[in-house]
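Student: Predicted model follows, preceded by the sequence.
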Amino acid sequence: MTQNDRHMYELEYPAPAVGEGASHRPTLVIAMQGYADAGHAVEGAADHLKAALESHPVATFSNDELIDYRSRRPTVTMAQHEITNMESLQLDMRVLRDEEGTSFLLLSGPEPDLRWEAFSDAVADLVERFDVDKTICLYAAPMGAPHTRPLVVSAHGNDRDLVGAMYTFDGMVTVPGSAAIMIERVLHGRGRSVAGYTAHVPHYVAASPYPHATYQLLQSVSDASGLSFPLRALEGDMQRVARQLAEQTADSEEISQVVAALEQHYDREMEDYRERHPNAMMPGEAQTPSGEEIGEAFENFLAAIEDRDRNRGLPSDGSTDTLDDANGDEPGEPSEPS
């Protein structure tokens, strides 16, 4: 740790275990609150993971170094003429374990207002310190998309396995910068595997929590990393929001017309994209396993059958000679009733 890093963050001591040794290198998920958080999807993803899974801090960043309190004033609660509470703005990296017990890292909290370059270098140093396998940054942007169609999560990055068959933008795209994007740039420069996933949130719900976007971001991370997240709790929120939007759309002819126009535009865009990318996984489609994945699953299935038969005393070819011999009979002859 450099002298500069000592002011940037503090490592937890004793440090919790990160990863399961050389056989498992952890994934880092970056989900910071910032401008690119339409529908509060990114903040919701971090909050959901921290609430649903076991977690322990490994590094805590200094607010005095990174936060401009004048632009991000914490909420203060007063009761009976006294200050009783102040909102905590905590930016930290934590180690969590998914539903299968696999560890991963989560960087969450407010996006820094200051010292983005030093912050990005510090995060990249932690990536190398904990031998992170891949880093996935989460974003959410307001888009001209209808809530009545499958939510799009677009991907970008330097790792083909992380981008895979996900939706990608063709050509050149210019967007405002963020601290997470700067981290991507630094990690790419160091030769580390990194990608960004952006949820396309309908622009007319961008100011309110939109659990559909949170769900799809976490599902995309799960698909790419193999991590298992508890997402069932989000499904109830999704159904509630879907009912509210359906009622509001049905009660307003103007809203219905806007949604219908967005549906037509969405359908044309998806049709054009399908023609340009016939092998892409379209929004709302389940990821189709590759031939290698199918073959591996079949081999595992056969191995499980052999292990079961071996434990039962059967030969691996599935015949019953072993059982017949155990009963003292000739192969193929029925035993005498006792």
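Tutor: Everything's here; your move. What you see is a predicted model; the values in this text were computed from it and never measured.
Student: going forward, measure contacts between C-alpha atoms and count neighbours the same way
Tutor: Fine.
Student: Show me which residues of stretch 244-262 are buried.
Tutor: For stretch 244-262, burial by neighbour count (16 or more other C-alpha atoms under 10 Å) applies to 249, 259, 262.
Student: Going by distance to Leu114, which of those wins?
Tutor: Leu262 (38.0 Å; C-alpha to C-alpha).
Student: Check the gap between the closest one and Arg149 for me.
Tutor: To Arg149, Leu262 is 10 Å away according to C-alpha to C-alpha, to the nearest Å.
Student: cool, Ser222 as well?
Tutor: Between Ser222 and Arg149 the computed distance is 22 Å (C-alpha to C-alpha).
Student: what's the answer for Pro26, then?
Tutor: For Pro26 relative to Arg149 (C-alpha to C-alpha), the value is 34 Å.
Student: of the two, who's got more company?
Tutor: Taking neighbours as other C-alpha atoms under 10 Å, Pro26 and Arg149 compare with Pro26 leading, 23 against 13.
Student: what about the longest helix in this protein?
Tutor: helix 253-276 (DSSP state H).
Student: For the helix or strand following that one, could you pull out the residues that count as buried?
Tutor: Toward the C-terminus, helix 253-276 is succeeded by helix 291-311 as the next helix or strand (DSSP states H and E). Using 16+ other C-alpha under 10 Å as the test for burial, helix 291-311 gives 306, 309.
Student: now the longest helix of the chain, how far from the chain's geometric center?
Tutor: Centre-to-centre, helix 253-276 and its host chain are 27 Å apart (C-alpha atoms, centre = their mean, to the nearest Å).
Student: which other residues reach that helix?
Tutor: With C-alpha atoms under 8 Å, 6 or more residues apart in numbering as the test, helix 253-276 has contacts from 144-149, 248-250, 280, 282.
Student: Please, where are all the strands along the protein?
Tutor: 9-11, 27-33, 55-61, 76-79, 82-86, 92-97, 103-110, 134-143, 153-157, 193-202 (DSSP state E).
Student: what's the third one packed up against?
Tutor: Under the contact criterion of 3 or more C-alpha pairs under 8 Å, 6 or more residues apart in numbering; DSSP states H and E, the helices and strands touching strand 55-61 comprise strand 9-11, strand 92-97.
Student: what does the last one give?
Tutor: Counting contacts by 3+ C-alpha pairs under 8 Å, 6+ apart, strand 193-202 is packed against strand 134-143, strand 153-157, helix 160-163, helix 179-189, helix 211-225.
Student: one more structure, for comparison:
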Amino acid sequence: MAFINWIEEPALRRPVMILAMAGWNDASSVASTSVRFLIDRWQAKKFAEIDPEEFFSFTRIRPQVRLDENEGRIIVWPETGFYYHVDPLLDRDFVLLIGIEPSFKWRTFSEAIVQVCQEAHISSVLSLGGLAAQVPHTLAARVTGSTSDPDLAAQFPDLAVRRSRYEGPTGIVGVLSDMLNRAGIPTGSLWGNVPHYISASPNPKVAHGLLTRLNGMFGLGLDLDDMARSGRRFERQVNEALAQNPEVAQYVKQLEQAQADGEATEPLPEAPPESSEPSDLPRGEDVVRHLEEFLRQQRSKPGDADPEGQGD
């Protein structure tokens, strides 16, 4: 296919693809943060990419100007990149796909990804996502997994066999999963549940939850201490912001109690990002603005060192 730029064609052992697409299915960037972490930690090598020219509105998703080591200008275009990681200590290899939900030609875009999967002999595809949910930020991040393939569920018990009950608009992850299944490539998904009252991005605590689940599923042996520290720092900053908003602080306590009582509702993964917000949340948009402004101020403080060395 003309849209695929091949850099190399690696020989891989029963590779599993782990993918993240920024956009509709990536609340608080938890999926793309997780895959970027894997690419960086593994120093994964790019072997293919999809040319963005046919698929993106560059007035909506603009290319970026960067400076190289000689301070020369480089134009960085929206990426849909395929990376691979080989570790002889693991029983399989991994392909990592990082991209952005395209503006145009979703079917053609998905067909290009399916073709890469076929030529790389991908054994299964695991998509990561983030969804807004009625969960408190104070408890361990909730991660839900699903697949419609019984064999994949037997291989990875973290993936419950379930058929989606959702009807309505979908994102590129839903379209791509459908096309992969039609091509005979089994798919599963892991969804990090993001507190719907915090839209700040990224959310390292939920990203840590996704990475922890991947660590257990595949026996990756990843050191996630840095991500855990970032998650704890993020939680402290949110707590400071909520201390100035008693109504929302009380609402968070209600969410904690609902989860303790087993009354928490499980969101539908493909549902629109705004569909999880309950009507009793006080002035939700104002709360989000207040939290985001507070978190921006915290990040911009000069010399804002991580206080982890002083204890959690």
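Tutor: Noted; the coordinates are in hand. The model shown is predicted, which means the values in this text are computed figures rather than measured ones.
Student: TM-score for the pair, please.
Tutor: Remark: TM-score between the superposed chains equals 0.73 [TM-score structural alignment, normalised by the length of structure 2]; 259 aligned residues with a C-alpha RMSD of 2.9 Å.
Student: before we move on, back to that, how many degrees apart are the longest helix of structure 1 and strand 193-202 in direction?
Tutor: 150 degrees (axes from the mean of the first three to the mean of the last three C-alpha atoms, to 10 degrees).
Student: Next, count neighbours for the aligned partner of Phe58 of structure 2 in structure 1.
Tutor: Mapped onto structure 1 by TM-score structural alignment, Phe58 of structure 2 lines up with Tyr69. Residues lying near Tyr69 of structure 1 (other C-alpha under 10 Å) number 12.
Student: dump the residue contacts of Tyr69 of structure 1.
Tutor: Shown in contact with Tyr69 of structure 1 (C-alpha under 8 Å, 6+ apart): no residues.
Student: try 10 Å this time
Tutor: Each residue near Tyr69 of structure 1 by C-alpha atoms under 10 Å, 6 or more residues apart in numbering is listed here: 63, 89, 113.
Student: That one and Val259 of structure 1, how far apart?
Tutor: Taking C-alpha to C-alpha, one finds Tyr69 of structure 1 at 39 Å from Val259 of structure 1.
Student: again, but for His200 of structure 1
Tutor: 15 Å.
Student: What's the match for Thr212 of structure 2 in structure 1?
Tutor: Aligned by TM-score structural alignment, Thr212 of structure 2 pairs with Gln219 of structure 1.
Student: what's the burial count for that match?
Tutor: If you count neighbours by other C-alpha under 10 Å, Gln219 of structure 1 ends up with 19.
Student: Please tell me which residues of structure 2 stretch 116-134 of structure 1 aligns onto.
Tutor: Per the alignment by TM-score structural alignment, stretch 116-134 of structure 1 matches residues 106-124 in structure 2.
Student: roughly how far out does that stretch sit from the chain middle?
Tutor: On the basis of C-alpha atoms, centre = their mean, stretch 106-124 of structure 2 sits 19 Å off its chain's mean C-alpha point.
Student: any chance of the helices and strands packed on strand 193-202 of structure 1 in CSV, with distance to Tyr35 of structure 1 too?
Tutor: Output for those, formatted as CSV (distance: least, C-alpha to C-alpha, whole Å):
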stretch, distance to Tyr35 of structure 1
strand 134-143, 9
strand 153-157, 17
helix 160-163, 23
helix 179-189, 10
helix 211-225, 15
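Student: Out of the ones you listed, flag the one nearest Ala15 of structure 1.
Tutor: Comparing these by C-alpha to C-alpha, strand 134-143 comes nearest, at 20.7 Å.
Student: Check the mean deviation of the closest one from structure 2.
Tutor: Its aligned residues in structure 2 lie a mean 0.8 Å from strand 134-143 of structure 1 after superposition (mean C-alpha distance after the TM-score superposition for structure 1).
Student: now the angle between strand 153-157 and that strand, please.
Tutor: Interaxial angle, strand 134-143 of structure 1 versus strand 153-157 (the same axes, to 10 degrees): 130 degrees.
Student: what does stretch 160-174 of structure 2 rub up against?
Tutor: With contacts defined as C-alpha under 10 Å, 6+ apart, stretch 160-174 of structure 2 is touched by 19-26, 100-103, 106-107, 109-110, 127-129, 144-154, 178-179, 188-189, 267-272.
Student: Report the distance from it to the chain centre.
Tutor: Relative to the centre of its chain, stretch 160-174 of structure 2 is centred 16 Å away, using C-alpha atoms, centre = their mean.
Student: what's the answer for stretch 102-113 of structure 2, then?
Tutor: Using C-alpha atoms, centre = their mean, the offset of stretch 102-113 of structure 2 from its chain centre is 19 Å.
Student: tell me which residues in it are buried?
Tutor: 102, 106, 109-113.
Student: Would you mind measuring from the residue nearest to Phe119 of structure 1 when sequence neighbours are not counted to Ile136 of structure 1?
Tutor: What sits nearest to Phe119 of structure 1 in space, not counting adjacent residues and going by C-alpha to C-alpha, 6 or more residues apart in numbering, is Met8, at 7.3 Å. Per C-alpha to C-alpha, Met8 of structure 1 is found 22 Å from Ile136 of structure 1.
Student: ok, those two, which is more surrounded?
Tutor: Ile136 (26 against 21).
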